[in-house]
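Asks: Coordinates only, no sequence provided:
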């Protein structure tokens, strides 16, 4: 007969199974106080059935209940992500207004400027993405290690037994003391404070140096090769678009150094976890662009040249604002050329260049395959693609936040903070993707007529809407995973995994587009984004590369 005081074998198995469930662990943690369980007993209980946390894949579910909670980590992520997303959306909005003004001149000029902008952006993208991504991570690492954060400085002073700012103020002569000594000490204190405020971040100097050089190279290249490049884009020598397109491209290329410099400085500010300064500068520049467009185009009768000049002025304004703010915080002049980390930038920048080419090739191939199916298919594809890419800017804000926080955490070897940040931004990305899927799935059915009145194009857009909506969670996760990998300085994996994803996606595009036409292209793009998300998931989920600590924690 079984002993009544001992649990049965089946009951033991049941308890063992429950102990492996994350929900059960959370329930016990929440209600231990109600059951009168002590803190020590709770820790022992959690430790006894917390083995599930050792599995790297469980990182994605860590503290999932906090995804909507405005705790310190959540507030920090949102304080970086929201301004970053707003800054990223400011330029497309300004471009739409720009396009509306140019459209008032005529359809030929509108088409010509469209080709020139596409060419300029394509060339710029090759340099911009690697430069900004590498700069953000490196600056965040150096800023963290230099202890530039006031809280970090105070903590280090306390640990070393040195006086903090508060203690220093108490040592200064108070009212009624020696005025001359007080002035001298106060002046010395202000000088010391100013010196400490402006610090030297080698990566910031390197980024601006490289950005300026790349901007000059881009300007020279586009100005000198404007005609053959436009011919390559389909603007033939006898086309009426050639003259306005060449005119616009050459003038706009004068702003290339400002574009590269401003984006390099945006990467620096992102590394400082400051996305508000770039937002203010971007808005100021875009408002200036919108204000100058009608003045130069219609009052001074400069046409498309006026639009290009307005844009160039706005870009230099953004650069000046960012440089002014940056000089207040950083000493940008390095002691010598050896202090510039050019080799580190170039090595990782080249890896991300591979990645950019792989990404660009996939999307460009999809557009090319849609164009081969006729103007109706191409028009519908362009509308769907622009919506598909535009909403991704919101996820990019989360990616920027994750990258900046993670880079600092890895620099400090604070793996608990790294794990918490990665899981939180990924969970927030998934929630964002699900919300966008619902909004786009319902809204586009009613709002498609905003883009066109053509019945055939609208029919294809309706076919593409389910793909746009369903892929939003995948898109959000893929973009946030990019930020997570960049924050861990895992640039090699990001590059080579993207090349593999691109190869598989190109094969699926070629096969499915020939078999399924317009639908086949979108099925292939869904596979493409799914593979991108899976590549990011695989790195953390297996606890490999910089995430090896997940298997031993």
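Replies: Cool, got the structure. Everything numeric here is computed off the predicted structure, so don't read it as measured data. Numbers count the residues shown, from 1 in each chain.
Asks: contacts, neighbours, all on C-alpha from now
Replies: Will do.
Asks: burial measure for residue 364, as a count.
Replies: Per other Cα atoms under 10 Å, the neighbour tally for residue 364 reads 11.
Asks: tell me what the helix or strand containing it is packed against?
Replies: Residue 364 belongs to helix 342-371 when assigned by DSSP states H and E. In terms of contacts (3 or more Cα pairs under 8 Å, 6 or more residues apart in numbering; DSSP states H and E), helix 342-371 is packed against helix 107-145, helix 202-224, helix 375-390, helix 491-541.
Asks: hold the first one in mind and look at this next one:
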């Protein structure tokens, strides 16, 4: 006698529990990450404008460098989750170790390139002669912590693949607290100035990496997984991450183009753009938390050979993405009178920001679908398609955005182009999800 399949509402409740269990801690960890820069800015800001300007330039360079390698987390999550679904925890952790070794190699390469190139990179950002020395000092010291930052990315991917997003939350919160305390002690107590802030961040990042490594090493010993570097495994991790690197670089290009176009519109427009972009990034953290849950859950289902479970989970997460987008959009509309005065009292800036803010609010359900399907396809290891889709999106967005100064429309038109970009992404991701070609089962893709 065959057992009847579970009722649809039972399946939905099961997926809801999985999504909540993974997404809520992931959101907390995501929000904690930008607080590092915020804490540094708050402490260094009291040292003077030149030092704060130097910190701003160096932080932008560091953030860009680290964000380029976010594939270390994404690709590792998908690969580890597949092996978890296949029931091979030993191979899952071995796969994670390959990602960590790749992170160390990339981090060492970044140090070698950054230390001598620091003055040139700072000049490229147009730093003033008074701010440049502080930017170079902060950049050179902080670059020493990049290997630790990349290890944190890769190890976070390992734990997410193991269906654990709570440990990254605890480590991120502890790291933020340690970073703030060390910055205050070294900047003011030891009198090291901006160098103290950089060293505090390096120490905090290294401590976080050590904690992650202890967790992963403990798991490796428990399941008999080798900790030694494996050239073939490292190459496989790099190969899996390469398409996601293309995807990330394309997205960064889109954001840089949007900022460059806003800058051509005038000071008020670019100031308003920065405010809106900050809000857009914060909203992205909330939606990305569901995407992270998607990476872990989808990878596990496909590793177990359960295509129906993967489809059902995908459908439910899309519903979550739409609902979250609607809620966030409503909150943006309601918070407009309070949000903008937090950043500026300039009526020209608020006048440019208000209509663009409405566009951001209305586009949040689209963003919800995009982030979720992006996470689903990452969890499926569908990196080559994601790379191609993002290149297509860049090809559509770039001319639309670059025509704004000539055609008019101001900042509102820039954010209309951003919404067009998200709509193109939604279409490409939806077509792929609907095709079912991403449903490739097995412990490896």
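Replies: Sure thing, it's come through. The shown structure was predicted, so the numbers you read here are calculated from the model rather than taken from an experiment.
Asks: Any idea what the TM-score comes out to?
Replies: Put the two chains on top of each other and the TM-score (TM-score structural alignment, normalised by the length of the second structure) is 0.93; 436 aligned residues with a Cα RMSD of 2.3 Å.
Asks: The helix holding residue 364 of the first structure corresponds to what range in the second structure?
Replies: Matched against the second structure by TM-score structural alignment, helix 342-371 of the first structure falls on residues 234-263.
Asks: Report the buried residues of that stretch.
Replies: The neighbour-count check on stretch 234-263 of the second structure (16 or more other Cα atoms under 10 Å) flags 234, 236-238, 240-252, 254, 257-259, 261-263 as buried.
Asks: Find the nearest non-adjacent residue to residue 522 of the first structure, please.
Replies: residue 467 (6.5 Å; Cα to Cα, 6 or more residues apart in numbering).
Asks: what about the helix or strand harbouring that neighbour, how far off from the second structure?
Replies: Residue 467 of the first structure is part of helix 455-470 when elements are defined by DSSP H and E. By mean Cα distance after the TM-score superposition for the first structure, the fitted helix 455-470 of the first structure averages 1.3 Å away from its aligned residues in the second structure.
Asks: quick revisit: the match of helix 342-371 of the first structure vs the first structure, average offset?
Replies: Stretch 234-263 of the second structure differs from its equivalent in the first structure by a mean of 1.1 Å after superposition (mean Cα distance after the TM-score superposition for the first structure).
Asks: now that stretch: how far from the chain's centre is it?
Replies: 11 Å (Cα atoms, centre = their mean, to the nearest Å).
Asks: go on, stretch 64-73 of the second structure?
Replies: 8 Å.
Asks: For that stretch, buried residues please.
Replies: For stretch 64-73 of the second structure, the buried set under the neighbour-count rule, 16+ other Cα under 10 Å, comprises 65, 66, 67, 68, 69, 70, 71, 72, 73.
Asks: Report the spatially nearest residue to the fifth one, omitting neighbours in sequence.
Replies: Leaving aside its chain neighbours, residue 69 of the second structure sits nearest to residue 245 (6.8 Å; criterion: Cα to Cα, 6+ apart).
Asks: Would you mind measuring from the one you found to residue 105 of the second structure?
Replies: Residue 245 of the second structure sits 16 Å away from residue 105 of the second structure, going by Cα to Cα, to the nearest Å.
Asks: same thing with residue 360 of the second structure?
Replies: With distances taken as Cα to Cα, residue 360 of the second structure is found 39 Å from residue 105 of the second structure.
Asks: count of neighbours near the corresponding residue of the first structure for residue 32 of the second structure?
Replies: In the first structure, the residue paired with residue 32 of the second structure is residue 90, using TM-score structural alignment. Residues near residue 90 of the first structure, counting by other Cα under 10 Å, number 17.
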